[in-house]
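Q: I would like the atomic coordinates for the input below:
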Amino acid sequence: MHSVEVAQVIDVSETLNGSTAPLANSAGPTRSGWQSRYVVTLCFLDAVVGLASAVAALGLRFGPATAEPYNRGHLWLTIALPFAWMVALTLNRAYETRHLFVGNDEYARVFRSGLALTATLAVVSLAFDFRLARGYVIIAMPLVIVAGVAMRYLARQRLHRSWARGERLHRVILVGHEVAVAEMTRRLRRERFHGLGVVGACLPHRPAESAERRAAGSLPPILGTFEHVASAVGRVGADTVVVLSCPEIAGAALRRLGWQLERDDVDLIVASNLVDVAGDRTTIRPVDGLPMLHVEHPRLKGGRRVVKAVFDRVSALLLLILAAPVLLAIALLVRLNPDAGGPAIFHQVRVGKNGRPFIIYKFRTMYVDAEDRLEELLSPNETDGGLFKMRDDPRVTPVGRWLRRLSLDELPQLVNVLKGDMSLVGPRPPLPREVAGYPADMRRRLVVKPGLTGLWQVSGRSDLSWEESIRLDLSYVENWSLAMDMAILVRTLSAVVRSSGAY
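A: Below you'll find the model as predicted:
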């Protein structure tokens, strides 16, 4: 990310004299420029999606009779549908930049726009006595919703790839104490698809010389103290200021900082110290003129959990039926492998919801004596914490290495989902020895069923540290939603194709 990759500490006096000018020269395209082009591109794609869906519905519903005079109303509707679709998206704020780029909110708004437009068509047809063909609506509206989400997903993936190359990033200045700044910098540098490039930081005071040496690989360039935030923004061409939790900048100080930044339309973000609490669980409720942040409890029970359970089992059953030939072929391939020996299906005890043990099923990818050889391999373990992972594990068979790369070894876990031991999406199913070493906070991940896939898998799988995989699992437990599950399932397909972290 340009200058972000070289950690350095700049003396405050040098900073005030403008020694950071080269940073400003590397700013690249302005934020407002590329964001405006991105929104215009979305408008064009939505118009194409609306027109294509309407034309497809017209042709499939009426066929050769499309040009008949009695279908003139549907012809006009086909012409109007793209504009109506864009109006519905606008009313649902699907073009506002705060809902774009990351997260599932954008896709949810597209879905709600489709439902709203469907309801509007039904009301208008009744009000004006227009005989709207139900087949036309049944074809057009699902098409426009699915295609609309798909096109926005592809547009976002293209943007994420440019972010990964260090292009079109938000230029961020972090404001906070040294430890918090170092931690946030580390997280933002590690996660690729956030669009935030740290170009500097402002601390309460200039770090001591010993602190400078300690920060030599963690802190971004120090641009000054809290009093220098507004001037630092101009020097490095920043467009975003992130204030980390600190008592020095709160209340009146934060308000004054906002006034200084609004002159140049610089975004001000206050990073909450509520770790991994999603925005839809928080609401601001004024009490006697004071804004109080109310945190809702996680959705661990209720009707949506019932829907999730039904969706899991029905989907697992359908997938098992559809994948039966593949499962049989893999079982024969594993069983007939002369190097491996043993049964095709590997059984292992894992810990499920509320600490209840269950038997997990996987295709065998290791030699039969793999567990006996584990002790001699603990020293070259390539991950931290209680999980053993090794990129070139000698216990894995050649066929097993191929199955792991494509995640095909996990297909038998669909039986666990069908039995109710697991869910399609959830935390990674831990081993009993891992759970035995859990601290109190980590046991929180056991309040839901483990998953065949999850945030840990779509975020890097075995390439993640133990701490990061636990954080992702806890984040899923605290912020679960049906929309999140669907997004993770879609991202799982991409992760499997990339084979990232699969070994």
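
Q: can we go C-alpha only for contacts and neighbour counts from here?
A: Fine.

Q: Secondary structure element holding Gln452?
A: Check again: residue 452 is Leu, not Gln. Leu452 belongs to strand 451-453 when elements are defined using DSSP states H and E.

Q: and this one, so I can compare the two:
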Amino acid sequence: MASPPRAAPFRRGLAFAAGLGFAVVPAIGPFLALLAVATGRLEIHRADRWWWLCAALLGVPLMVTGHAMAGALTIGQVLAVWLIFRSASAMRRVLHDASVPNDIGGGLVVGLALTLTIGLRQLDAMRLDTALTLLDSLTWHGHSALFGHAILVLSSLLAVVVPSARLRIIALALGGVGVVLSGAREAMFVWLLVAIGIRLLRRGGGRNVKIAEWTLIALMAVIASGAATLVGLGRPGFVTNLILPASEEANLLRGTEIAVGDWWHHLGVGVVSRTERVAGEERTVFIVTKAWPEPWARLQQVVTLVPGETYTLSAAWRATDGLRPGLDGWGRPGGGERDTVLTSTVSAGALSAGGSGGVVVLDATLEPLGDGWERGAVTFRFEGERPLGWYTGVVVDRTRSIGAQLAVSEMQLTATSERVSYAAGIADRGTDLQSSRLPIWRDALAAIAARPLWGWGTDGLPRSTAQLRPDETRVRPVAAHAHNAVLAAWVDRGVFGAVGLLGLMVLLSLRAVQQRDRAAVVVILGVLILNVFDATLLAGSVIYPLAAVLGWRAMHPSRAAVAETGVGSFATVRTALALGDAAAGAIAVSLATLAVGTFDPAVTLGGVWTTPLAYAVLVWPAMAAWSGLYPGYGLASHVSLARTVRAAGAGAVALGFGALLFPEALPLPGTVVVLAGIISVIAAPAIRAFVKASLRDLRLWGRPVVLLGSSEASARVARHLLAYPGIGLHPVAAFGNADGWHVSDLPVMGPLDAAWRYVAESGVRHAIVAPDAASGLDFDEVLLRANRRLRYVQFLPELQGLPAASFTAAPLGTALSLEIRNELASATNRSVKRAMDLIGAALLLAALAPMLALIALWIRRDSPGPALYRSERLGRYGRTFGCLKFRTMFVDADARLADLMAGDETLRDEYGRYHKLQDDPRVTGAGHWLRRSSLDELPQLVNVLLGDMSLVGPRPYLVRELEQMGTERELVFLARPGMTGYWQVSGRNDITFAERQAMEAHYVRNWSVWWDVELVLRTPLVLARRTGR
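A: Below you'll find the predicted structure:
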């Protein structure tokens, strides 16, 4: 067979240049996308409107808050992402030359190398003589985290798309070097995740390639874990520092011999540095100039104080005459507690110190060092209730002067009860999670609570902190942004921006998840983890390459999945549900706190949200798991609703008991707990419904099911499961006799004997056995024939008219029995249903009274006749009652109907089948709109109050329809007719009269309070669509 033609040299060179340019200058992406638009290769699809919506959600809030230019640029950036994604997909669709992807990949790798080289040019202040290790000597002049994230994302994407295993190793190695030198520890762990994931998913390459790849992974794991310190190689400084100090005498301050580093906070001071001899040793000396008049202006760092620990804070300084330097510290525990403060000052040749808010000063000394140098030291014990992020450093002058200068060196904080010899602090870039991220996230939550809808605009976090906590901005640094992508979007752009950002990520990853493109999903997961600890997603160097690669792979030839397909999707479904339940608990507690805080200013989010509470909200997922909701496949929607509400209520009760038993760890007032419980039983079902819908869109929700047997019972189950994907059982194949099978979406794939091979090859673990197949297959045979691969086997019994929900399976000896419960026979259940009717109807009538009056007036003006129409209907036990409706037909409608059907056989057939006419000429102008919106039935609320009807039940049948009702009419008449019901929210006018009765009989057999609640909640959605299912 002849090989495909090779591309022309010019075309190959152009492909290489495109890859090179995209890697070196990611911002070129939108311009390359415009070429696809100009050449007519990009077609606008209906789904593109979601991209435009995300652009509006991210940009418009900035315009609303007065930042029109920033909003316009944001909209332009998101549209650029859309163009890149769509143009990459379009190029992949039309590109058939196999050599072009190789050339693009080669250009991308070379571009990555150039990007790394250019980035490393930012390294400054190489102080090998004073640093403890080589990595300690590196500081960044630019934004190191953004550089590390960009290099990581670019190298990971290249590792996914490059065609050869060798190029993949080169890309990962270049990315690893950039990540290590960037100092972003979270990026290192994400690099390991991506590298291991791609290695396991893409098994190409020979033995040497595999050895090289695993060696590279092992080396990066050693660096990330900090194990290199054991052999004297030092450890890089990362934001999430997981390595404890080597000893109690270690300096807890960082980079004390390096003048430039993000660990320094210049609070009202300016700083320059030089090298001098201090007490006979060569040291870095900081010349600190006071720029603010405040007496606490200082050069400081942030550390974490541990309750019960004793610390010694010291520094050497050289002061001119008249200066009064000192050592200070400040922190705010939250929860209304006093600020944790340490103050000290030199006076009359001695150092005096004092503390408050948990700081107990034990000793303060001032020691001369010679050449005008002195060393001040303060020993104190921290008696706080929880770990605290504490800002500490050297004060230049305790007076209100400006311009005073102080030479400072050998700054040190140790967890000891006395001063120890000075040791330079290791230059960790950033601080640990407790002190570098949690305080920022608390600031972000406070900003969100103040302006949740539209946000604060650009620079929202410093702007909000300056307005909400002006006293704190003068004593501690404020982060430039929230260091979390979602929080940053919410602070700047409000809830609309947060939703827009999440929607953008869904649009980028949707196709990869649907197609089970596992390598791309690993990279997406890595990007999400990065943006938990920082907000780099919207940076052009991150999102443009991500959009290009995901768009390219969106045209992957693999077929989209239909449900769970493996361990990854299995874990994703359960993780998403658990996160949704945890979010419901967190939202409930937060909203309850905000509501109570409006009446009690002492109740604040910062005071309530403690670390123990963050763990305590996991009680909601725990209760949901105990209720069998992970994942809850096969549960009817009202059963799932009932379990979700009960689990949420149990979670709130458990939290309340925790607050009573551990009031210090969980400082929750009783009103907050009660209100949180009420909110959670509403939020949990709503969030679970949203998560399930999202998982369905991602083709993750549901367990694949094979049907054994092709009887009518099997077809009925297949149609039901296909029509209601929320149940979570997704038929993928049917086996049996194809004769008489009428499920078009699920053809019979062969006889029963062919099912076993299909089960073995497809990995399906759930089978439903129909009665025709069950007659020749017992349970043991199903297990044996399927080679024990089937974990779930359901048998459809040959029993007609039994409830599908109100039963309990129990053994009687060696036999299986089904205990049937008649819920409507319970007086308690009937009382609950009647109470719901009375309360609901009364509240709705009171709320809708003005609208009902306006509708009545409109009807009277639209056509002659009364506003209300009283129709004789069949009620409970077949008794007749007057059913009230707004008049939607002309007053002589019955005569008109008789005339119409007398001359039109088609209309007679339609009315005989559906008992309605699709285009009924008897309906008035106002009646058309009232019927489409179902508002014509609102007067039936009066019938509900009178006891003739219920909010939920079978439809009220016409008296003349009695003879046409089937054998199940007596069962239907056991319940009061309802304003809404099972058939109304499932099919409305789109099903036949016989199917309608069957559905209503099913409702009566399986009635429960929770099913009524679910049908009431679903009714507004059906009304909004103005159509049946």
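
Q: Residues in contact with the strand holding Leu452 of structure 1: which ones?
A: Residues outside strand 451-453 of structure 1 that contact it (CA atoms under 8 Å, 6 or more residues apart in numbering): 410, 413-414, 417, 422-429, 488-489, 492.

Q: The helix or strand harbouring Leu907 of structure 2: which residues count as buried?
A: Taking DSSP H and E as the criterion, Leu907 of structure 2 maps to helix 905-914. For helix 905-914 of structure 2, a neighbour-count test (16 or more other CA atoms under 10 Å) marks Leu907, Arg908, Tyr911, Tyr914 as buried.

Q: helices or strands up against the helix or strand following it?
A: Downstream of helix 905-914 of structure 2, the first helix or strand assigned by DSSP H and E is helix 925-933. Where contact means 3 or more CA pairs under 8 Å, 6 or more residues apart in numbering; DSSP states H and E, helix 925-933 of structure 2 is packed against helix 827-862.

Q: Next up, identify which helix or strand the spatially most central residue of structure 1 is on.
A: In structure 1, the residue lying closest to the centroid (CA atoms, centre = their mean) is Gly103, at 5.7 Å. Under DSSP H and E, no helix or strand contains Gly103 of structure 1.

Q: And for Thr392 of structure 2?
A: Judged by DSSP H and E, Thr392 of structure 2 forms part of strand 388-395.

Q: Hmm, Pro380 and Met390 of structure 1 touching each other?
A: Yes: with contact defined as CA atoms under 8 Å, Met390 of structure 1 counts as touching Pro380 (7.4 Å).

Q: Under the alignment, what does Ile682 of structure 2 map to in structure 1?
A: Using TM-score structural alignment, the partner of Ile682 of structure 2 in structure 1 is Val146.

Q: Following the chain onward from the helix or strand its match falls within, which element is next?
A: Taking DSSP H and E as the definition, Val146 of structure 1 sits inside helix 134-164. Sequence-wise, the next helix or strand downstream of helix 134-164 of structure 1 (DSSP H and E) is strand 170-175.

Q: relative to helix 134-164, how tilted is that following strand?
A: Inter-element angle recorded for strand 170-175 of structure 1 and helix 134-164: 60 degrees (by axes from the mean of the first three to the mean of the last three CA atoms, to 10 degrees).

Q: Run through the neighbouring helices and strands of strand 170-175 of structure 1.
A: Against strand 170-175 of structure 1 (3+ CA pairs under 8 Å, 6+ apart) you get strand 196-203, strand 240-243.

Q: could I get those strands as JSON lines with distance to Ile79 of structure 1?
A: Output for those, formatted as JSON lines (distance: least, CA to CA, whole Å):
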{"stretch": "strand 196-203", "distance to Ile79 of structure 1": "40"}
{"stretch": "strand 240-243", "distance to Ile79 of structure 1": "41"}
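
Q: Turn the ones you listed into a markdown table, columns for distance to Ala324 of structure 1 and mean neighbour count.
A: Rendered in a markdown table, the data for those read as follows (distance: least, CA to CA, whole Å; neighbours: other CA atoms under 10 Å):
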| stretch | distance to Ala324 of structure 1 | mean neighbour count |
| --- | --- | --- |
| strand 196-203 | 44 | 26 |
| strand 240-243 | 51 | 22 |
